[in-house]
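S.K.: only the shape, not the letters, is given here:
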């Protein structure tokens, strides 16, 4: 059965909002059943999940947000973006929705790191996780090989690189990630770019990319949590 695409225009119309530490966060909820939290990647947004949204909503209560600095959520310029805060955001969203039972988590890329933090918190008694699925992402920082644009964003000139980052650069980056049979269409690239460009997003890319060294800082704690193997 073909996956059901949700056009970005429709996706945005279905968004809801809540306030997190003084910032407006856009989120989506659909379906009924056990809660399933979807955590998106860098540098895009929760629209990453739109092909899977309707099939998953037939079985779960699916929940997703554009994290702080991403998509249509707030993108404050004078802010130190942190994976630990993004995990706080996920928990705040669940509190906002009055989700009290253990949560299934599906994450990829940047979202993997947020999910790793939630998994560590689960074992610390600070979060209730029913299961966790990690898709592609840097679960082990020592095996991660940053792309050239990521290295440049992490450099002292990162603020300039971010502001110069455009739709063509995004297309080139995606060309290295997607396989030849799965590359996004020109229309999809336009949509992904509109999510990044929203609220002058390129001006903070050099701040969002600090998740890479943050992964190294949390490596031992996160790997230890994965090694416990008590969460499905």
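M.R.: Arrived safely. This structure is a prediction, so every number in the text was calculated from the model and none was measured.
S.K.: going by C-alpha atoms from here, please, whenever you check contacts or count neighbours.
M.R.: Will do.
S.K.: just the residues contacting the lengthiest strand in the chain, thanks.
M.R.: Among the elements of the chain assigned as strand by DSSP state E, the one spanning the most residues is strand 23-30. When contacts are defined by Cα atoms under 8 Å, 6 or more residues apart in numbering, strand 23-30 is touched by residues 14-19, 57, 61-68, 72-74.
S.K.: next one: that strand to chain centre, how far?
M.R.: Taking Cα atoms, centre = their mean, to the nearest Å, the mean C-alpha location of strand 23-30 is offset from the chain mean by 13 Å.
S.K.: mind giving me the packing neighbours of the helix or strand following that strand?
M.R.: The element immediately downstream of strand 23-30 (helix or strand, assigned by DSSP states H and E) is strand 35-39. Packing contacts for strand 35-39, counted by 3 or more Cα pairs under 8 Å, 6 or more residues apart in numbering; DSSP states H and E, involve strand 61-65, strand 103-107, helix 110-123.
S.K.: buried set for the following helix or strand past strand 35-39?
M.R.: On the C-terminal side of strand 35-39, the closest following helix or strand by DSSP H and E is helix 50-57. Burial within helix 50-57, assessed by neighbour count using 16 or more other Cα atoms under 10 Å, is assigned to 50, 53-54, 56-57.
S.K.: quickly find the element holding residue 162.
M.R.: helix 158-164.
S.K.: give me the contact list for that helix.
M.R.: Contacts for helix 158-164 (Cα under 8 Å, 6+ apart): 152-153, 202-206.
S.K.: list the buried ones in that helix?
M.R.: Buried residues in helix 158-164, defined by neighbour count with 16+ other Cα under 10 Å: 158-162.
S.K.: likewise for stretch 8-25?
M.R.: Of the residues in stretch 8-25, those with enough neighbours to count as buried (16+ other Cα under 10 Å) are 8, 15, 18, 20, 24-25.
S.K.: from those residues, pick the one nearest residue 82.
M.R.: residue 20 (14.1 Å; Cα to Cα).
S.K.: tell me who's in contact with the residue nearest the centre of the chain.
M.R.: For the chain, residue 40 is the residue whose C-alpha lies nearest the centre (Cα atoms, centre = their mean; 2.6 Å). Residues in contact with residue 40, defined by Cα under 8 Å, 6+ apart, are 46, 48-49, 66, 107-111.
S.K.: could you do residue 137 as well?
M.R.: By Cα under 8 Å, 6+ apart, the residues touching residue 137 are 108-113.
S.K.: before we move on, what about residue 41?
M.R.: Going by Cα under 8 Å, 6+ apart, residue 41 touches 48, 107-112.
S.K.: same thing but at 6 Å, please
M.R.: For residue 41, the set of contacting residues under the criterion of Cα atoms under 6 Å, 6 or more residues apart in numbering consists of 108-111.
S.K.: before we move on, the earlier item: so which of the contacts of residue 137 is the most crowded?
M.R.: The most crowded member of these is residue 113, carrying 30 neighbours; neighbours defined as other Cα atoms under 10 Å.
S.K.: one more to weigh against that first structure:
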């Protein structure tokens, strides 16, 4: 049964365009004027995660936001080796496509891992599509230090085991939804749980282009966090790029415990803790607070 796409989600889709990344169609949005700002979304959804803060950001920045391959409105090939490295290549390819050679970064979830990879390339002269400058990075909740990361049981099951491959065939069925929805709900704070309507929109994003078939494959990016941990951390410890972490503390995956680890590992760590009832999706749960702390970071750099 084909459900009608949510009106706001449809508007989001209609406002975007596509570019060719090595033969695959990558959806992205560019809007606004001012300094370039690259938004790197999380797993398992897409750029629509940024909708609550989008209108404010586009007043101040030229905002560039792609959907990663395997997610959202981008191509979702089944025979594909999804990886953080490849996602980073795609973001660099998009910036080259748009003739952009510097940008601020705002990242969330898997986007943090992609941002860490982009920063490592920036620091170690390893950029894939020509040189570009990172002006600042703002991290939202994500598993930046694998040693402090505590994924939910269902996530481990799906991306870490062969069961994910078996279950991918039944991803569209009600059982798959029943597995996913409790996992999602527990990642939000107690007072900001997704409404049934929001859950419906999330499911529409996952269903687009039969995306559930590849959900578990895209989810294997967690392995990259082991492989590249020390290279990423070395880049973060040595960089002169101004960084700020804005963290929702009750996120069971990467909440207050991840922020504490960030403070232990990163010199002169700039960490902002949100209200103690905010979870894994701060830009959806506390958009005004995220905007305030993000813009304060940018303003301080500009005044620098």
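M.R.: Now that the structure is in, tell me what you want to look at. Because the structure is predicted, anything quoted here is derived from the model rather than measured.
S.K.: drop the TM-score for these two in here.
M.R.: With the length set by TM-score structural alignment, normalised by the length of the first structure, the two chains reach a TM-score of 0.94; 226 aligned residues with a Cα RMSD of 1.3 Å.
S.K.: can you give me the stretch of the second structure that the helix ranked longest in the first structure aligns onto?
M.R.: In the first structure, ranked by residue count with DSSP state H as the criterion, the top helix is helix 211-228. Counting by TM-score structural alignment, helix 211-228 of the first structure pairs with residues 221-238 of the second structure.
S.K.: counterpart of residue 298 of the second structure over in the first structure?
M.R.: Per TM-score structural alignment, there is no equivalent position to residue 298 of the second structure in the first structure.
S.K.: buried stuff in the match of helix 211-228 of the first structure?
M.R.: Buried-residue list, stretch 221-238 of the second structure, by 16+ other Cα under 10 Å: 221-222, 225, 228-229, 232-233, 235-236.
S.K.: equivalent analysis for stretch 71-82 of the first structure, please.
M.R.: Of the residues in stretch 71-82 of the first structure, those buried (16+ other Cα under 10 Å) are 71-76, 81-82.
S.K.: from those, which single one is nearest residue 98 of the first structure?
M.R.: residue 73 (20.7 Å).
S.K.: number of residues surrounding the counterpart of residue 114 of the second structure in the first structure?
M.R.: Pairing criterion TM-score structural alignment: the partner of residue 114 of the second structure within the first structure is identified as residue 114. Other residues within reach of residue 114 of the first structure, judged by other Cα under 10 Å, total 27.
S.K.: which residue in the second structure lines up with residue 147 of the first structure?
M.R.: In the second structure, residue 147 of the first structure lands on residue 152 (TM-score structural alignment).
S.K.: farthest-apart pair in the buried residues of stretch 71-82 of the first structure, please.
M.R.: Among the buried residues of stretch 71-82 of the first structure, the pair separated by the greatest distance (Cα to Cα) is 72 and 82, at 18.1 Å.
S.K.: returning to that earlier point: and the match of residue 114 of the second structure, how close does it get to residue 154 of the first structure?
M.R.: 20 Å (Cα to Cα, to the nearest Å).
S.K.: what of residue 168 of the first structure?
M.R.: On the measure of Cα to Cα, residue 168 of the first structure and residue 154 of the first structure end up 20 Å apart.
S.K.: neighbour count for those two, which is higher?
M.R.: Between residue 168 of the first structure and residue 154, counted using other Cα under 10 Å, residue 154 has the larger neighbour count: 23 against 12.
S.K.: contact partners for that one?
M.R.: Applying Cα under 6 Å, 6+ apart as the definition, residue 154 of the first structure turns out to have no contact partners.
S.K.: change it to 10 Å
M.R.: For residue 154 of the first structure, the contacting residues are 146, 148, 161-162, 205-213, by Cα atoms under 10 Å, 6 or more residues apart in numbering.
S.K.: from those residues, which single one is nearest residue 176 of the first structure?
M.R.: The nearest member of the contacts of residue 154 of the first structure to residue 176 of the first structure, counting by Cα to Cα, is residue 148 at 11.0 Å.
S.K.: what residues does the closest one make contact with?
M.R.: Taking Cα under 10 Å, 6+ apart as the test, what residue 148 of the first structure contacts is 154, 173.
S.K.: one more: residue 199 of the first structure?
M.R.: Contacts for residue 199 of the first structure were tallied using Cα under 10 Å, 6+ apart; they are 69-76.
S.K.: show me those that map onto strands.
M.R.: When those are checked against strands using DSSP E, none is located there.
S.K.: what residue in the first structure is paired with residue 141 of the second structure?
M.R.: Residue 141 of the second structure maps onto residue 136 in the first structure, with residues paired by TM-score structural alignment.
S.K.: ok, residue 176 of the second structure touching residue 216?
M.R.: No. The pair residue 176 of the second structure / residue 216 is not scored as a contact, 11.7 Å apart, by Cα atoms under 10 Å.
S.K.: with neighbour numbers in mind, choose between those two.
M.R.: Neighbours were tallied for residue 176 of the second structure and for residue 216 using other Cα under 10 Å; the higher tally belongs to residue 216 (25 against 15).
S.K.: give me the mean deviation of the helix or strand containing the more buried one from the first structure.
M.R.: In this assignment (DSSP H and E), residue 216 of the second structure forms part of helix 215-218. For helix 215-218 of the second structure, the mean distance from the matching residues in the first structure following superposition reads 1.4 Å, by mean Cα distance after the TM-score superposition for the first structure.
S.K.: ok, residues contacting that helix?
M.R.: Everything outside helix 215-218 of the second structure that qualifies as a contact, by Cα under 10 Å, 6+ apart, is 43-45, 68-71, 76, 78-84, 110, 155-165, 167-168, 171, 206, 211-212.
S.K.: who are the neighbours in contact with residue 99 of the first structure?
M.R.: Each residue near residue 99 of the first structure by Cα under 10 Å, 6+ apart is listed here: 34-35, 91, 93.
S.K.: same question for residue 221 of the first structure.
M.R.: By Cα under 10 Å, 6+ apart, the neighbours of residue 221 of the first structure are 116-117, 120.
S.K.: can you pick the most crowded of these?
M.R.: Counting neighbours by other Cα under 10 Å, the one among these with the most is residue 116, which has 26 neighbours.
S.K.: just give me the neighbour total for residue 208 of the first structure.
M.R.: Using other Cα under 10 Å, residue 208 of the first structure has 24 neighbouring residues.
S.K.: look up how far residue 43 of the first structure lies from it.
M.R.: 8 Å.
S.K.: give the residues shared as contacts by those two.
M.R.: Counting by Cα under 10 Å, 6+ apart, the residues touching both residue 208 of the first structure and residue 43 are 69-70, 110, 201-202.
S.K.: from those residues, which land in helices?
M.R.: Members of these lying in helices (criterion: DSSP H): residue 110.
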